[in-house]
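J.: sequence and predicted structure below; questions after.
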Amino acid sequence: MRTVEAITGVKPDHFMMVDFNAVKELTTAVGGVKVCMAKPIDDPKSHLKLPKGESRVEGEDALALLRTRHSFGNESDLDRIKVQQQFLGSMIREMKSSDTLTNPTKLFKLADAATNALTVDQGIGSAKKLMTLAQEIGKVDTKNITFVTMPVIDNPAEPTPITVVVAPQKGEQLFAMMRSDTSLTEVKQKEKAAKSKQAALLKGPKAAPADVRVDVLN
């Protein structure tokens, strides 16, 4: 937590650490998580085998999906992080759509599994407190949940970069937004709207070539 605070300038109120066992326990507790593959996956290193299209994964299969990095993108840790973020988003949607967060029995089962699987601080370290936290999360529209990865660049201190460091400008922009409690979702929506407006302008009426005048000043 001290490292997070030193880098971002944001002091965490609570923390929650998810290990490999937690992935198996929680995905099983919610009845599996729906995923969709663009191509069949057969990774001998993580033992992940999934067909093209939709599948529901839990337990060991869910763990294998989050561990693999040889089946997506350029096989880097950064691409694996993207897959993990997409999986968490799908898991949240699963919990909301299956009434897990509103059904007391299902919610207690999930909270009980979480207390055994997660490492949390004392402030939220009981099934009752985790149930309360889950109920509050359940009130948030999934459209307003944004996953973000810390901006990084290749480590300039390495002749052949094998590690990354925080991107100074983009990193500070993100941390400043976090410190000011700026909604990342709203920012992305505004950026998308601006791009759509620009695209609409480019699709507008075009002048005939004969009507275009060009002045060349030398």
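T.: Everything's here; your move. Numbering: from 1, shown residues only.

J.: okay, CA-based contacts and neighbour counts for the rest of this
T.: Noted.

J.: which element is the residue nearest the centre of the chain on?
T.: Nearest to the mean C-alpha position of the chain, by C-alpha atoms, centre = their mean, lies Gln85 at 2.8 Å. Assignment of secondary structure by DSSP states H and E places Gln85 within helix 77-97.

J.: try this one next to it:
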Amino acid sequence: MAEHKRVLSRRRRILRTAACAFAALVVLGAGAGLFAYFRLNGNITSVDIDARLGDARPPAATDGSFNILVLGSDSRAGDNGSVAGGDTGGTARSDTAMVVHVNQAHSGAQVVSIPRDTLVARPDCVDANGKPVPGAKRAMYNSAFESGGAACAVKTTEQLTGLRMDHYLQVDFAGFARVVDAIGGATVTTTVAIHDKDSGLDLPPGEHHLDGQQALAFVRTRHGVGDGSDLGRIELQKQMVKSLLRQVGGSGMLTNPVKLWSVGDTVTRSITTDSALGSVNSLVGLAQELKGIGPDQLSMVTLPVETAPSDPNRVVPLQPQAGQVWAALKADQPFPSAIVSEQPENPAQAAPTAPAPAAGKPSAKATATR
């Protein structure tokens, strides 16, 4: 009997020890989870777009579809100076601009790249410090971000497209390079040789696996492809977007907590969002909504443009094709097939149409941007 009691006593001690150890693990795990949550939340920079723009905006869709304005900033502040090169005079411009439309079922997305040199009507804005920024009848699209920041970029985009930008997402040079490295690089295939002394990119035709610095050079290069305009660079950016989606989907990141933490920490340190996306919970919710969208569910076009009649180095939206693109997004419909078929097969084909005719002169038949 005494022996039986000693055995029971040992078992109770073992069970108590195991229970205490389990409780400690739960507490430590919860503590680590809380640390991760607050760390990632603290990383995120957000801008209250709604408060700055008020109610004078296009209505939001009611069918479940939504739009995101994605901007790439060429700021040289902080870490960006060491990876970007060049000089912007102390300002930041949006050298990459994409309107991303997520369909009603959240099963596919359409992306429209807006050339930075597109001349648009820029509305009156208020910058981040509350200072008025006067509008302009003809201004480069990327001047909106440079002059008035995120809110002005959104307002200008909404005026150009007639669509509500439900969300805003911005990434800078250093952030982009960090994210590419965090997910393991990006594989691209070049159909033409790319040699750009400004970006330092030197790639023969073929498949290449790029690290963060190389990927940044890839999406920034323009002098090494086509006619040296922004249009060739946009074609490289489209390929990079699909490559990154493919890399994320095939890396096993979503089932690897360590990898997921590393990528999450990198991403949240690298982006600026609208206030509705300015938390880990909101970003995770968005990721859940988009998890079924991969490269094959992505349709990408460049806004149809033609050379501006007033300046051969600028472009203007080509009508009626540009209007048809925005109308397709508004109706949650695919891009018109005629516009998709006119998209270039490689960056060397990316060039605007012939210069627009002067006022009063007959117009030649126009084609969508290459």
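T.: Arrived safely, thanks for sending. What you see is a predicted model; the values in this text were computed from it and never measured.

J.: TM between them?
T.: Overlay of the two chains. TM-score (TM-score structural alignment, normalised by the length of structure 1): 0.77; 187 aligned residues with a C-alpha RMSD of 2.2 Å.

J.: coming back round to it: quick one: map the residue nearest to the centre of structure 1 onto structure 2.
T.: Residue pairing (TM-score structural alignment): Gln85 of structure 1 is matched to Lys238 of structure 2.

J.: what do you get for Gln135 of structure 1?
T.: Match for Gln135 of structure 1 (TM-score structural alignment): Gln288.

J.: tell me what the host helix or strand of that match is packed against?
T.: Assigned by DSSP H and E, Gln288 of structure 2 belongs to helix 280-290. Applying 3 or more C-alpha pairs under 8 Å, 6 or more residues apart in numbering; DSSP states H and E, one finds that helix 280-290 of structure 2 contacts helix 2-43.

J.: strands of structure 1, residue ranges please.
T.: For structure 1, the strands defined by DSSP state E occupy 16-18, 33-37, 41-43, 48-50, 53-57, 118-120, 152-154, 164-166.

J.: what sits up against the second one?
T.: Among residues not part of strand 33-37 of structure 1, those counted as contacts by C-alpha atoms under 8 Å, 6 or more residues apart in numbering are 27, 50-58, 62, 87, 90-91, 94.

J.: contacting residues for Asp196 of structure 2?
T.: By C-alpha under 8 Å, 6+ apart, the neighbours of Asp196 of structure 2 are Asp202, Thr221, Arg222, His223, Gly224.

J.: can you match those residues up with structure 1 and say which hold?
T.: Mapping those onto structure 1 (both residues aligned by TM-score structural alignment, their matches' C-alpha atoms under 8 Å) leaves Asp202, Thr221, His223, Gly224 still in contact.

J.: pull the number of nearby residues for whatever residue of structure 1 lines up with Leu203 of structure 2.
T.: If you follow Leu203 of structure 2 across to structure 1 using TM-score structural alignment, you land on Leu50. Leu50 of structure 1 has 20 neighbours, counted by other C-alpha atoms under 10 Å.

J.: got the contact list for Leu50 of structure 1?
T.: Met37, Pro40, Ile41, Asp42.

J.: buried subset of the residues you listed?
T.: Taking 16 or more other C-alpha atoms under 10 Å as the criterion, what is buried in the contacts of Leu50 of structure 1 is Ile41.

J.: looking at the contacts of Leu50 of structure 1, which is nearest Thr100 of structure 1?
T.: Met37 (25.0 Å; C-alpha to C-alpha).

J.: can you find the partner of that closest one in structure 2?
T.: Using TM-score structural alignment, Met37 of structure 1 lines up with Thr190 in structure 2.

J.: same check on Met178 of structure 1?
T.: Aligning on TM-score structural alignment places Met178 of structure 1 opposite Leu329 in structure 2.

J.: can you pull the contacts of that match?
T.: So Leu329 of structure 2 contacts His101, Gln110, Phe335 (C-alpha under 8 Å, 6+ apart).

J.: of these, which stay in contact in structure 1?
T.: Nothing carries over to structure 1 from the contacts of Leu329 of structure 2, by both residues aligned by TM-score structural alignment, their matches' C-alpha under 8 Å.

J.: what's the distance between the nearest residue to Glu207 of structure 2 once chain neighbours are set aside and Met98 of structure 2?
T.: In space, and not counting its chain neighbours, Glu207 of structure 2 is closest to Thr189: 4.2 Å by C-alpha to C-alpha, 6 or more residues apart in numbering. Distance, Thr189 of structure 2 to Met98 of structure 2, using C-alpha to C-alpha, to the nearest Å: 21 Å.

J.: where along structure 1 do the helices fall?
T.: Per DSSP state H, structure 1 carries helices over the ranges 2-8, 20-29, 59-67, 77-97, 104-117, 127-138, 168-179, 184-202.

J.: looking at the ones you listed, spot the one closest to Thr149 of structure 1.
T.: Taking these one by one with C-alpha to C-alpha, helix 77-97 is closest: 7.9 Å.

J.: report all helices and strands that the closest one contacts.
T.: Counting by 3+ C-alpha pairs under 8 Å, 6+ apart, helix 77-97 of structure 1 packs on strand 33-37, helix 59-67.

J.: any idea which of the ones you listed is most buried?
T.: Most buried of the helices and strands packed on helix 77-97 of structure 1, by mean neighbour count (mean count of other C-alpha atoms under 10 Å): helix 59-67, with a mean of 21.
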